[in-house]
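Asker: starting from these lines, generate the structure:
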Amino acid sequence: MLADATTLLASLAAAVSISMTWSFFSGAKWNPSGRHCYITGGSTGLGLALAVLLTRKGADVSIVARNEEQLAKALAQLEAARVTPNQILKSYSYSLNTCTAAKEALEVACEPHGGETPDAVFLCAGKATPGFFIEETEESMKKGMDNTYWLAAWSAMAASQRMIRTKSHGKIIFVSSVLGYMSMFGYSTYAPGKHAIRGLAEGLRQELLLYSIGVHIYFPATIFSPGYVEENKTKPRLLLEMEESDGGVTPEQAAQGLYKGIQRGDFHITDTFIGDVFRTSTRGATPQNGNFLKEAVYGIIGYIALPFWRRDCDQKVVAHRPAHEEYLTSAGVLSGGK
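Answerer: The predicted structure is shown next:
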């Protein structure tokens, strides 16, 4: 029985490999050279890695973030990656959590380009603060949506309105997460916003067909970024233990995955095995990536494997009940201390 299952999985893997090779050599690829790429969250992590990659591809790059010191260091990295003397590389310090600020930041970034709208807007800004739902507050719940959904939505609104007004046929690229396909305990202030970003991107993909504006959304798994280090500081112990075996990628690897997805023309962009499995298992009415064979193979793997993964996670959570009750008591939660 085990041998038969192994043979089946090997055959499926071979089919995926052939399909992916075929997809690589087909279709026109997006070329960022000479294009203006606007990146939110561009001072660290995925945003910075993407900014460096696009600079090396010959793009004009504008990065936006709040921390001026980090922006200065990031801009120095872009300058080091410059390939032509006429590339326009700029940084802008803005907090993008209001509609007004998002529009202002975009307008300022357009000025060095003669007022032209960016060719591609990458919405990489975001932050996770994991914790138990029972310990969250009204303020932390709202902040969670501000730091995920609204941070992307306001800039997407500013970009789409400007592209339509100036008749620009650019791209808007959202960044969600594998947690935008599913969720786990500990992510009650993060995953809802990532799911909401998916909903927004899927609606805009269709609406912006009216104006020949492209929309993509990226669903990365774990990225070993400065943000990941920070979120681990608040993660419940059980969640840290459950994620110990998870694979992850560097910001540079994630940037490459996102870039290749755009080159392929994918709407939902995934660049890890687990991402492909969740994407095909929860695709709904979104366009397929590549050909039917590859999608079907990942879908079959998800149909077989995900119920076992979910059961394993549930069992670990249930086994953690005694330790969790001790934690709640010591934290004062059960006595109404929080």
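
Asker: contacts, neighbours, all on C-alpha from now
Answerer: Noted.

Asker: chain neighbours aside, what residue packs nearest to the most centrally placed residue in the chain?
Answerer: Nearest residue to the geometric centre of the chain (Cα atoms, centre = their mean): V175, 2.9 Å. Closest residue to V175 apart from its sequence neighbours, by Cα to Cα, 6 or more residues apart in numbering: Y218 at 4.8 Å.

Asker: sec struct for A254, please.
Answerer: State at A254, reduced to three classes by DSSP: H, G, I helix; E, B strand; the rest coil: helix.

Asker: just G58 next, same as before
Answerer: What three-state DSSP gives for G58 is coil.

Asker: equivalent analysis for the one 4 residues further on, please.
Answerer: Following three-state DSSP, S62 is assigned to strand.

Asker: for it, give its distance to A76.
Answerer: Computed with Cα to Cα, to the nearest Å, the distance linking S62 and A76 is 13 Å.

Asker: more crowded one of those two?
Answerer: Set S62 next to A76 and count neighbours by other Cα atoms under 10 Å: S62 wins out with 26 against 13.

Asker: one more to put side by side:
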Amino acid sequence: MQLLDFQSIILTLILSALTFALWTMRSTRIWNPRCQFCYVTGGSSGLGLAVAKALIKRGAHVTIVARNEERLANALAKLEGFRQNPDQIIRSYSFSLTDADASKSALEAASKDHGGKYPDAVFMCAGAATPGFFVEEDAQSMQKGMDNTYWVQAYTALAYTKQIVRDKTPGKLVFTCSLLGYMSMIGYSTYSPGKHALRGLAETLRSELILYDCSVHIMFPGNIDSPGYVEENRVKPKITLEIESTDKATAPEALAIELIHGIERDEFHIAPDKLSNIFRCSTIGATPHHNLLWDGFYALIGWIGLPLWRRDVDSKILNHREEHNEYLTAVGFFKTDPLMD
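Answerer: Have a look, this model is predicted:
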């Protein structure tokens, strides 16, 4: 009798776990961008342009914002070709989003095209990386790194949140992070810290903005096949390029589709591929799960595979030590007293 009771308990637990797993698989809320006012930063190229294109093809009103006016004009012309109906409002504005006042002004300018109404959804795709060795950085380059990774999105989020709360309207914030927001490696001392901070901001806002019916999402892509990635690789340290040599950059169009699908599934952390899912589930903490069974599977792979990957990375870095010392000597690093910098 006791054996039967024990078996019943085990069976009940298994069925409960499966039921919960299936429950977490369902889409709790489907978001449809059709006729929504969507605001995309970094929309003149790369991921931002791909997101704007995907939204327009789904019938959204889209405003793109970036700094370079020439690229913006070219991007706007391309986006017009994806218009689904003559009533769609497609606009572009040039602002420097690493400035708080300019970020607010950009949102205000875009809202005028919609009778003063702020966007239904804000997609923050602006950002840039300038890889290098930490010992070669200075205060200015480190500040620039935070500007281009954290503040370029945080200022927009702040201006947007303040206004929709004052207007008592729902909203949607979509951050673009990076796989380097889950971990980091040599060469990314001015990039990864800002992305980790961005994750922290998104985690906080996901909790706080429940008060105002504003949902929060954040995507963690790997390398993106974009003009920014090409420029990044021009200055990337040799050892970083070696570590990343087997990583294939993903087309921004594919990432844009995964981003929108993730929002449609109401995912908070959006991991667009298997590798990012492994890192997501290995560092999940108190972040909401997607699916209990799949997340457990990815976490198991990470528990086994990531220490091996890290050991391989460390080995490559140690083997690079002599070459790195020669590099620092060649650029004159040792001729300067570090305390005098």
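
Asker: TM-score for these two?
Answerer: The TM-score (TM-score structural alignment, normalised by the length of the first structure) is 0.92; 319 aligned residues with a Cα RMSD of 1.7 Å.

Asker: quick revisit: who touches the residue nearest to V175 of the first structure in this structure?
Answerer: 173-177, 258, 268-270 (Cα atoms under 8 Å, 6 or more residues apart in numbering).

Asker: could you export those residues as JSON lines, including distance to K294 of the first structure and secondary structure?
Answerer: Shown next, in JSON lines, are the contacts of Y218 of the first structure (distance: Cα to Cα, whole Å; DSSP: H, G, I helix; E, B strand; the rest coil):
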{"residue": "I173", "distance to K294 of the first structure": "24", "secondary structure": "strand"}
{"residue": "F174", "distance to K294 of the first structure": "24", "secondary structure": "strand"}
{"residue": "V175", "distance to K294 of the first structure": "23", "secondary structure": "strand"}
{"residue": "S176", "distance to K294 of the first structure": "22", "secondary structure": "coil"}
{"residue": "S177", "distance to K294 of the first structure": "21", "secondary structure": "coil"}
{"residue": "L258", "distance to K294 of the first structure": "19", "secondary structure": "helix"}
{"residue": "H268", "distance to K294 of the first structure": "14", "secondary structure": "strand"}
{"residue": "I269", "distance to K294 of the first structure": "14", "secondary structure": "strand"}
{"residue": "T270", "distance to K294 of the first structure": "13", "secondary structure": "coil"}
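
Asker: from those, which single one is nearest S19 of the first structure?
Answerer: Ranked by distance to S19 of the first structure (Cα to Cα), these are led by T270 at 15.4 Å.

Asker: that closest one reaches F219, doesn't it?
Answerer: Yes: between T270 of the first structure and F219 there is a contact at 5.5 Å, judged by Cα atoms under 8 Å.

Asker: out of the contacts of Y218 of the first structure, who has the most neighbours?
Answerer: For these, neighbours tallied by other Cα under 10 Å; top is S176, 29 neighbours.

Asker: let me see the ranges of the helices in the stretch 201-338 of the first structure.
Answerer: Assigned by DSSP state H, counting those that start in this stretch, the stretch 201-338 of the first structure shows helices spanning 226-232, 237-242, 251-264, 273-281, 292-319, 321-331.

Asker: what's the closest of these to K167 of the first structure?
Answerer: Per Cα to Cα, nearest to K167 of the first structure of these: helix 251-264, 21.2 Å.

Asker: same for that closest one, what does it pack against?
Answerer: Here helix 251-264 of the first structure is seen to pack against helix 45-56, strand 268-269 when contacts are counted using 3 or more Cα pairs under 8 Å, 6 or more residues apart in numbering; DSSP states H and E.

Asker: between that helix and helix 45-56, how many degrees?
Answerer: Put simply, helix 251-264 of the first structure runs at 60 degrees to helix 45-56, going by axes from the mean of the first three to the mean of the last three Cα atoms, to 10 degrees.

Asker: and the contacts of helix 251-264 of the first structure?
Answerer: Around helix 251-264 of the first structure, the neighbours that count as contacts under Cα under 8 Å, 6+ apart are 23-24, 27-31, 45-47, 49-50, 53, 216, 218, 220, 223-225, 269-271.

Asker: that one vs the second structure, mean deviation?
Answerer: Taking mean Cα distance after the TM-score superposition for the first structure, the mean distance separating helix 251-264 of the first structure from the aligned residues in the second structure is 0.7 Å.

Asker: quick one, what contacts S215 of the second structure?
Answerer: 171-173, 206, 209.

Asker: which of those residues sit farthest apart?
Answerer: Largest separation among the contacts of S215 of the second structure by Cα to Cα: G171 and R206, giving 11.9 Å.

Asker: what ranges do the strands span in the stretch 101-250 of the second structure?
Answerer: 121-124, 171-176, 214-219 (DSSP state E, counting those that start in this stretch).

Asker: give me the angle between the last one and helix 274-282.
Answerer: It stands for strand 214-219 of the second structure. Interaxial angle, strand 214-219 of the second structure versus helix 274-282 (the same axes, to 10 degrees): 120 degrees.

Asker: closest to T190 of the second structure out of the contacts of S215 of the second structure?
Answerer: Using Cα to Cα, the contacts of S215 of the second structure come closest to T190 of the second structure at L173, 24.2 Å.

Asker: okay, now the counterpart of that closest one in the first structure: neighbour count?
Answerer: L173 of the second structure maps onto I172 in the first structure when the alignment is built from TM-score structural alignment. By the measure other Cα under 10 Å, the count of residues near I172 of the first structure is 25.

Asker: before we move on, the earlier item: ok, and the most crowded of the contacts of S215 of the second structure?
Answerer: Most neighbours among these, by other Cα under 10 Å: L173, with 24 neighbours.

Asker: so what's that residue up against?
Answerer: Applying Cα under 8 Å, 6+ apart, we find L173 of the second structure in contact with 121-124, 157, 214-217.

Asker: which pair in these spans the largest distance?
Answerer: Greatest spatial distance among these (Cα to Cα): M124 and C214, at 15.1 Å.

Asker: circling back: would you list the contacts of Y218 of the first structure in TSV and tack on distance to Y327 of the first structure?
Answerer: What follows is the contacts of Y218 of the first structure, written out as TSV (distance: Cα to Cα, whole Å):
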residue	distance to Y327 of the first structure
I173	41
F174	37
V175	34
S176	31
S177	29
L258	39
H268	39
I269	39
T270	36
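
Asker: what is the nearest of those residues to R162 of the first structure?
Answerer: The closest of these, once distances to R162 of the first structure are taken by Cα to Cα, is I173, at 15.1 Å.

Asker: distance of the closest one relative to R205 of the first structure?
Answerer: The value you get for I173 of the first structure to R205 of the first structure, if Cα to Cα is used, is 10 Å.
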